[in-house]
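K.L.:
got a predicted structure plus its sequence, pasted below:
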Amino acid sequence: MELKPEQLAAQLGSGTLAPAYLIAGAEPLRVLEAADAVRAAARAQGITEREVFDSEGSREPDWDAMAASFGSPGLFSSRRLLELRLPTGKPGKIGGELICRFCADPPADVVLLVTAGEWTRKHAGKWSAAIEGIGKIAIAWPIKPHELPGWVEQRLRSRGVRADADAVQRLVERIDGNLLAAAQEIDKLALLADGGSLDLARMESLVADAARYDVFRLIDAAMNGQPLQVSRMLAGLRAEGEAVPALLGMVVIELQRTAALSRIKARGGNLSAEFKAQRVWDSKQPMYQRALQRHPPARWDAFVSRIGAVDRMAKGREPGDPWLMLERVLLAVADPAAVRLLVHVDA
């Protein structure tokens, strides 16, 4: 049965560790804390030896070394924790077969912990089903906006902080969906609240505004297909007095890069090699992959062209509202249905 990371962490306090665990999802805080809970439970049960097998970019883990570790006794303790880290959530054929063999006959002295940064239903396969057959699976699905107040309230309670509904809602608004920022604020509140219940006024006086509107998050929202976030962040940037030309440099770079990637993908080129050549971090690659699925190459070129028009508007060389046109371009990047807002953009 698939668990939430928080449910898995709560279960680890009692009983012997299962032979294998899979913790995956795009919420790094929840994946990290659930994995930390497994590590803590392992230490509590006398497991002090740990090996880590990591995947970086196109380089796969050393599967031969991992297979050897499955079969060799520990050096310092009777049981060991072996960690396999898969940022993309895909072990490949060799890795998947190795995991299945492990699960078919798990060594008594090994606990396997697999963590993954990317996860959808399509990631699941025989290897994950094999883990579920002998162990536990916890998936950190993105927390939906209507679920965030409940998550914040539960975390506040877990840190010994009481807050009324208005105070919780204000904290939700401040952290703007950033769970790492929420965790930091809640830890700070646990120190400052002095055991008292927090109302709206006290919450406002204690928390900092973590909902930062900057161009990097703006671009990420557009590339990740989040049109509502795009509009909200642009409104925030404009209210803070930012100037359009100050934003365009990074926007142009990202759109040009994605247009180039789109052309490479269209002709069957090696995207992994291009990511490496352009020094795109592993954690950012899924964002580009999602964006590339939404638009053909001609449209990415059209986006670059329209951003040029935004620059001319901002400099008074072309009539129009640069803020409005910038929003329309980025909304079109985020949502193909918004392409109609732009004039002369190829469908």
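P.N.:
Good, I have the coordinates.

K.L.:
CA atoms for contacts and neighbours, from now on please.
P.N.:
OK.

K.L.:
surely Asp194 is in a strand?
P.N.:
No - secondary structure of Asp194 (DSSP: H, G, I helix; E, B strand; the rest coil): coil, not part of a strand.

K.L.:
okay, one more to line up with it:
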Amino acid sequence: MELKPDRLAAQLAAEPLRPAYLVAGAEPLLVLEAADAIRARAREAGFGEREVFDADGRDFDWNTLDASFRAPSLFSAQRLLEVRLPTGRPGKEGSEVIAGYCAQPPGDIVLLVTAGDWSRQHGGKWSEAIAKAGHVVQAPQVRPHELEGWLESRLRQRGVRADRGAVQRLAERVQGNLLAAAQEVDKLALLADDAPIDASRMEALVADAARFDVFRLVDAALNGQPAQAVRMLAGLRAEGEAVPALMGMVVMELGRVAALSRVQARGGNLAAEFKAQRVWDSKQAVYRRALARHPAPRWERFVVLAGGVDRIAKGRPRPGEEPADAWLALERLLVAVAEPKAAALA
């Protein structure tokens, strides 16, 4: 049975523990909280022993998990066995071990599988077996247009009353960082004093928890969000970052899009190139939006321009390379990537 994270707590309270659970998705906070809820319910039910298996590579020995299914407990009559599967792909051997457990689960074991990435392509007989024996909880990323609704729900759960303007201000502050948002909501629950919160009071109560990091900076540009990219770049500069420290990621990502654009331009297999470039399913939409915005030759030029920004930042500009201000050059490049009409400015 499939569940959304916000329905899991009610389901756990309404029924005995199932033999198996899969919690998977790209949103770390939701995966963490759902897994914590299952762990807490297991402790309440007397599952006093917990074993953790990190299946984070091809070298993982699935026989150890299979042996643990069959072995008696040393310290408790009931055990929670947790498998951490970052890629969401157990492989043939892992799939058989998990499916075999779910076909005949022993009564003294609960299996919890957590995965950091998930899509329909990740599923298979093993996840179907978990869904049949227990529950599959999918925790996708909260999209920008969903963030305010998510915050409103979270505030209500914590007993905080906030008007629409206050929720909008909080959403602007956390910039999609759900871990920061959860911390701010918990803090508001302590500071609000049961009084309603408007935008001005929200401004005074919360800290600017936006994460101005280079990963999200590049994502903003690739997603076609020039204003957000400029704001993040200003935040990084204010935090004391240096342009050369940012350019490695910028050059790498632009090079990746340029490679994808070449394949697309010649009518090649874009899905195969995504795989070759090790682009996860959850990230492919970002690159597809970027590819739709510029032709292949322009992406090649962006790579060249990024190299120029890097040289300017390191004090080694080529003759005629302008502007001399590396921050301004990087800002122009990111805006050009995000907005086709601005491409001539870079």
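P.N.:
Great, that's in hand. None of these values were measured; they are calculated from a predicted model.

K.L.:
what's around the closest residue to Ala18 of structure 1 other than its chain neighbours, how many residues?
P.N.:
Using C-alpha to C-alpha, 6 or more residues apart in numbering and skipping the chain neighbours, the partner closest in space to Ala18 of structure 1 is Gly135 (5.1 Å). By other C-alpha atoms under 10 Å, the residues close to Gly135 of structure 1 number 20.

K.L.:
cool, Val172 of structure 1 as well?
P.N.:
Applying other C-alpha under 10 Å, we find 23 residues neighbouring Val172 of structure 1.

K.L.:
for the stretch 101-250 of structure 1, which segments are assigned as strands?
P.N.:
Taking DSSP state E, counting those that start in this stretch as the criterion, the stretch 101-250 of structure 1 carries its strands at 110-116, 136-140, 162-163, 197-198.

K.L.:
nearest approach to Ala332 of structure 1 belongs to which of the ones you listed?
P.N.:
The closest of those to Ala332 of structure 1 is strand 136-140. By C-alpha to C-alpha, the value is 28.5 Å.

K.L.:
average distance between the closest one and structure 2?
P.N.:
Its matched residues in structure 2 lie on average 0.6 Å from strand 136-140 of structure 1 after superposition (mean C-alpha distance after the TM-score superposition for structure 1).

K.L.:
Provide the aligned range in structure 2 for that strand.
P.N.:
The aligned range for strand 136-140 of structure 1 in structure 2 is 135-139, by TM-score structural alignment.

K.L.:
nearest spatial neighbour of Leu255 of structure 1, chain-adjacent residues omitted?
P.N.:
Val304 (6.0 Å).

K.L.:
verify the contact between that neighbour and Thr258 for me.
P.N.:
No - using C-alpha atoms under 8 Å, Val304 of structure 1 is not in contact with Thr258, being 9.7 Å away.

K.L.:
just checking, what packs against the helix or strand harbouring Leu255 of structure 1?
P.N.:
Using DSSP states H and E, Leu255 of structure 1 sits in helix 244-266. With contacts taken as 3 or more C-alpha pairs under 8 Å, 6 or more residues apart in numbering; DSSP states H and E, helix 244-266 of structure 1 sits against helix 215-223, helix 271-277, helix 285-294, helix 297-314.

K.L.:
how about CSV for those helices, with mean neighbour count and distance to Ser78 of structure 1 added?
P.N.:
Formatted as CSV, these follow (neighbours: other C-alpha atoms under 10 Å; distance: least, C-alpha to C-alpha, whole Å):
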stretch, mean neighbour count, distance to Ser78 of structure 1
helix 215-223, 20, 46
helix 271-277, 14, 41
helix 285-294, 17, 39
helix 297-314, 20, 56
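
K.L.:
Leu192 of structure 1: which of these is closest?
P.N.:
Closest of those to Leu192 of structure 1 is helix 215-223, at 29.4 Å (criterion: C-alpha to C-alpha).

K.L.:
which strands or helices does the closest one pack on?
P.N.:
Using 3+ C-alpha pairs under 8 Å, 6+ apart, helix 215-223 of structure 1 is in contact with helix 227-239, helix 244-266, helix 285-294, helix 322-334.
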